[in-house]
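Trainee: coordinates only, sequence not included:
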């Protein structure tokens, strides 16, 4: 059955135009700028050192495939065709940001920053805006923040003066107290109220984007707002800035060492899957209805496109739009004749990360016969951190089939492709679902070392322990080709006995017991245990994983959500975080 037959034909319509921001685009031509700086390398130099894999984006026929696109939201998103900050005499990237390759963004954000920096520089000789983190090439999760994922966030240093009143640039982000001087360097640097106020005004003045927030600590915000009012800022702009400029709430650090700027999704990006979260100010046009109109021609392409790959990309685009009005069309694509379209439908439904959509994927797995689609189901369910997704993955762990790379001939031999059990075991690695333990234990008896190794790693992370057997009481190397069958049987039996004895306990008790078994006495999973959990990051892989996840839950901070950093990097971050919170609380 085709998708057209499943949901009916839909007449093509042109998307409703989304109104541009309040202002029109910046006309300044920066192509002739040739200034270089250690913190602001040329784009060519940056291109030579990009270590990140650039995410693919489903551009459709007629679209500019080279355009930068902000996709998803600021904490769960990415950037297609991310742009590096170009050389500019008015702003430079801080050396640390450059070293971390956090100097990429979307066209709208980068132009906003350049415009604002140039406006300030035109009013004060020597004024230089230092940029901290923006995003990495391709965006996505980073090691230092929960946001900065899709190229719409930027950390900006403060403009400062020295004791003689001369404009000088901070060597790094410095904490500014209520007396307006830096806590570091014996108070050498003073917060320049007039210049920082001009920066806020310039950010709001820029004509090519809409500012959503500027985060900064309250005692600096009050000084800035007072200056702007006394400086004759017009009433409409004062109203906007009084709302835009704010200290972040919750457990977020107060931002007494930098500005955090965020812009709304560019109108074009809204039709490509950019999602605004947080407050929509009264002066910003409501856009959801226009996004729904954007979906109509894409839906028509998904229904009636002649090329199956184009139809598949159209389905993915509908998933990125997060438009509930298109849910039925995407779900119907699960029954399409083309494998590529069914795979795209699985991925698009998973993007919604909603219970109903997940259950549709699970239900389809019961009737799907093509390995490529079933393997796509396993991969996507692994990205949905919900118990019902993990429980179905545990059922899939019993299936023995191979996962050919999509597009490969059907004759691909099983040994040349990963088994479904391996894909599922990997997908369960971050699930933290106790219901998956029995199925993972059974896979420890698998005759394929790689399946055993991955199943053991997932099992250890979920239970926060490793099973020691034999005379030396050593943990087994489950990936070894020479694994002793007797020790293997003993370990599997020990795991079963442990689970039978502990399956009625809460996972929090498993975590505490597991920490203690490896020499880390946590006591309880509370904020009082933060320093002890930081020490546990240096433990074995599964201990480090659960220590970091516990720190995230207790603090509300999710740096590097993928945990793809070293234990040394993670330990340094969390030590700094705990110290900074304690230090900040004592100051403010």
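Mentor: Noted; the coordinates are in hand. All values derive from a computational prediction rather than experimental measurement.
Trainee: Could you use CA atoms for every contact and neighbour count after this?
Mentor: Noted.
Trainee: could you pull out the helices for the stretch 401-550 of the chain?
Mentor: 420-427, 437-443, 449-463, 485-502, 507-517, 530-536, 541-555 (DSSP state H, counting those that start in this stretch).
Trainee: Which helix or strand contains residue 294?
Mentor: Residue 294 is part of helix 288-304 when elements are defined by DSSP states H and E.
Trainee: Can you name every helix or strand that that helix contacts?
Mentor: Here helix 288-304 touches helix 3-7, helix 308-321, going by 3 or more CA pairs under 8 Å, 6 or more residues apart in numbering; DSSP states H and E.
Trainee: picking that back up, nearest to residue 219, out of the helices of the stretch 401-550 of the chain?
Mentor: helix 541-555 (23.7 Å; CA to CA).
Trainee: how about the closest one: buried residues?
Mentor: Going by neighbour count (16 or more other CA atoms under 10 Å), the buried part of helix 541-555 is 541-551, 554-555.
Trainee: next, the one to line up against it:
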């Protein structure tokens, strides 16, 4: 059971009661204090990527002012988005950032992802003392494009070195990535530690704070971990989840030297404009009903708002890919305020797939799997 967040409930009550929104404070974006910023709306019905045009609206590109102070959020997609309030991975302990990634300044992620990685690494270390989970590239401090990656833009992706053993059977966790072959062996006698790597996967899938969408890894390493899961009598439901989450990418390297973990957007992040790509695993919380209620509660602001409130509401609807709002937004394309009219026109064109202002690309709902 996932209750509607209090801020959403407050908005719905006000909207259903027909109340006019309060006058915005001078110099502030309308209703910014509500910070209704995060829940991807209905990505499955979002239009296919329309052609990009040059008439960008800069405010859509990096709307930091719309987020409450201290907020951390993954914004947009893993390919075109960015990261607000990211935190760095630790550099020592059971979870440690690889020195190369530290030098690249590519060790930032959402706090929820960093906490989940820490819990998983500690769980493995408790079972096998001395284990170290070396984390590679996550995201840059503010997100955005990261050299060498097609994704890793918004703090929800991280590369992880495998747990390894030496030729003598001892733990051999080093920050250098090593590629393993079908025999589960690598150079210098290193062996893929199926037991510890499966324990890591299980810990991430069972974590209460995150929902894992993908763990990209070579198919034969995936098979070795699933064999380990069955041999150790893991729960059938957990094995089924792992069989769907563990996958070899189809359009990048096979990932024979590291895991690539991706988590879904958090509930509050979706209100800020975090966007997931398909697939949505059966156990993942979609919260479609909550999202529909939120948008229904937001629509009355289009009829009763001041200009700043209208701009705020239009922006939120676009960030959530609220295609169902297109007809209501059309009424504002002839608004007496030219800024509102222009923004509404762009929003309608965007949500109906006619065109994408250049700075709005990150708000397009992904069409499919976004890999490495």
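Mentor: In hand now; what should we look at? This is a predicted model, so every value here is computed, not measured.
Trainee: one step back: do you know which of the helices of the stretch 401-550 of structure 1 lies nearest residue 325 of structure 1?
Mentor: Smallest distance to residue 325 of structure 1 across the helices of the stretch 401-550 of structure 1 (CA to CA): 29.5 Å, for helix 420-427.
Trainee: how about the closest one, aligned to which bit of structure 2?
Mentor: Following TM-score structural alignment, helix 420-427 of structure 1 has no partner segment in structure 2.
Trainee: returning to that earlier point: hey, which of the helices and strands packed on helix 288-304 of structure 1 is tucked in deepest?
Mentor: helix 308-321 (a mean of 24; mean count of other CA atoms under 10 Å).
Trainee: Now the closest residue to residue 311 of structure 2 other than its chain neighbours: which helix or strand?
Mentor: Closest residue to residue 311 of structure 2 apart from its sequence neighbours, by CA to CA, 6 or more residues apart in numbering: residue 340 at 6.2 Å. With secondary structure defined by DSSP H and E, residue 340 of structure 2 is part of helix 338-351.
Trainee: Okay, buried residues for that helix please.
Mentor: 340, 341, 343, 344, 345, 346, 347, 348, 349, 350, 351.
Trainee: Report the contact partners of the residue lying closest to the fourth one once chain neighbours are set aside.
Mentor: Here the nearest residue to residue 344 of structure 2 in space, its sequence neighbours aside, is residue 333; by CA to CA, 6+ apart that works out to 5.2 Å. Contacts here follow CA atoms under 8 Å, 6 or more residues apart in numbering; on that basis residue 333 of structure 2 touches 340, 341, 342, 343, 344, 345.
Trainee: What sits closest to the third one if chain neighbours are left out?
Mentor: Setting aside the residues directly before and after it, residue 342 of structure 2 is nearest to residue 333 in space (CA to CA, 6+ apart), at 6.6 Å.
Trainee: Map the one you found across to structure 1 for me.
Mentor: Using TM-score structural alignment, the partner of residue 333 of structure 2 in structure 1 is residue 334.
Trainee: can you redo the contacts of residue 333 of structure 2 as CSV with distance to residue 65 of structure 2?
Mentor: Shown next, in CSV, are the contacts of residue 333 of structure 2 (distance: CA to CA, whole Å):
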residue, distance to residue 65 of structure 2
340, 19
341, 22
342, 21
343, 18
344, 20
345, 23
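Trainee: tell me which of those is nearest to residue 185 of structure 2?
Mentor: Among the contacts of residue 333 of structure 2, residue 343 lies closest to residue 185 of structure 2 (CA to CA), at 57.0 Å.
Trainee: what's the distance between that closest one and residue 76 of structure 2?
Mentor: 19 Å (CA to CA, to the nearest Å).
Trainee: do the same with residue 252 of structure 2
Mentor: Applying CA to CA, the value for residue 252 of structure 2 to residue 76 of structure 2 is 22 Å.
Trainee: Of the two, which one has the most company?
Mentor: residue 76 (32 against 11; other CA atoms under 10 Å).
Trainee: Identify the residues contacting the aligned partner of that one in structure 1.
Mentor: When structure 1 is aligned by TM-score structural alignment, residue 76 of structure 2 is paired with residue 72. Listed by CA under 8 Å, 6+ apart, the contact set of residue 72 of structure 1 reads 78, 150, 273, 274, 275, 320.
Trainee: Now distance to residue 199 of structure 1 too, for the buried residues of helix 541-555 of structure 1, in TSV please.
Mentor: What follows is the buried residues of helix 541-555 of structure 1, written out as TSV (distance: CA to CA, whole Å):
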residue	distance to residue 199 of structure 1
541	45
542	46
543	45
544	42
545	41
546	42
547	40
548	37
549	38
550	39
551	35
554	35
555	32
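Trainee: Residue in structure 2 paired with residue 118 of structure 1?
Mentor: Alignment note (TM-score structural alignment): residue 118 of structure 1 maps to residue 122 of structure 2.
Trainee: distance of its match from residue 129 of structure 2?
Mentor: Where residue 129 of structure 2 is concerned, residue 122 of structure 2 sits at a distance of 9 Å (CA to CA).
Trainee: Of these two, which one has the most company?
Mentor: residue 122 (21 against 12).
Trainee: sorry, back to before: which of the buried residues of helix 541-555 of structure 1 lies closest to residue 357 of structure 1?
Mentor: For the buried residues of helix 541-555 of structure 1, the closest approach to residue 357 of structure 1 (CA to CA) belongs to residue 549, at 26.3 Å.
Trainee: so residue 558 of structure 1 sits right up against residue 552, yeah?
Mentor: Yes. Under the criterion of CA atoms under 8 Å, residue 558 of structure 1 makes contact with residue 552 at 5.3 Å.
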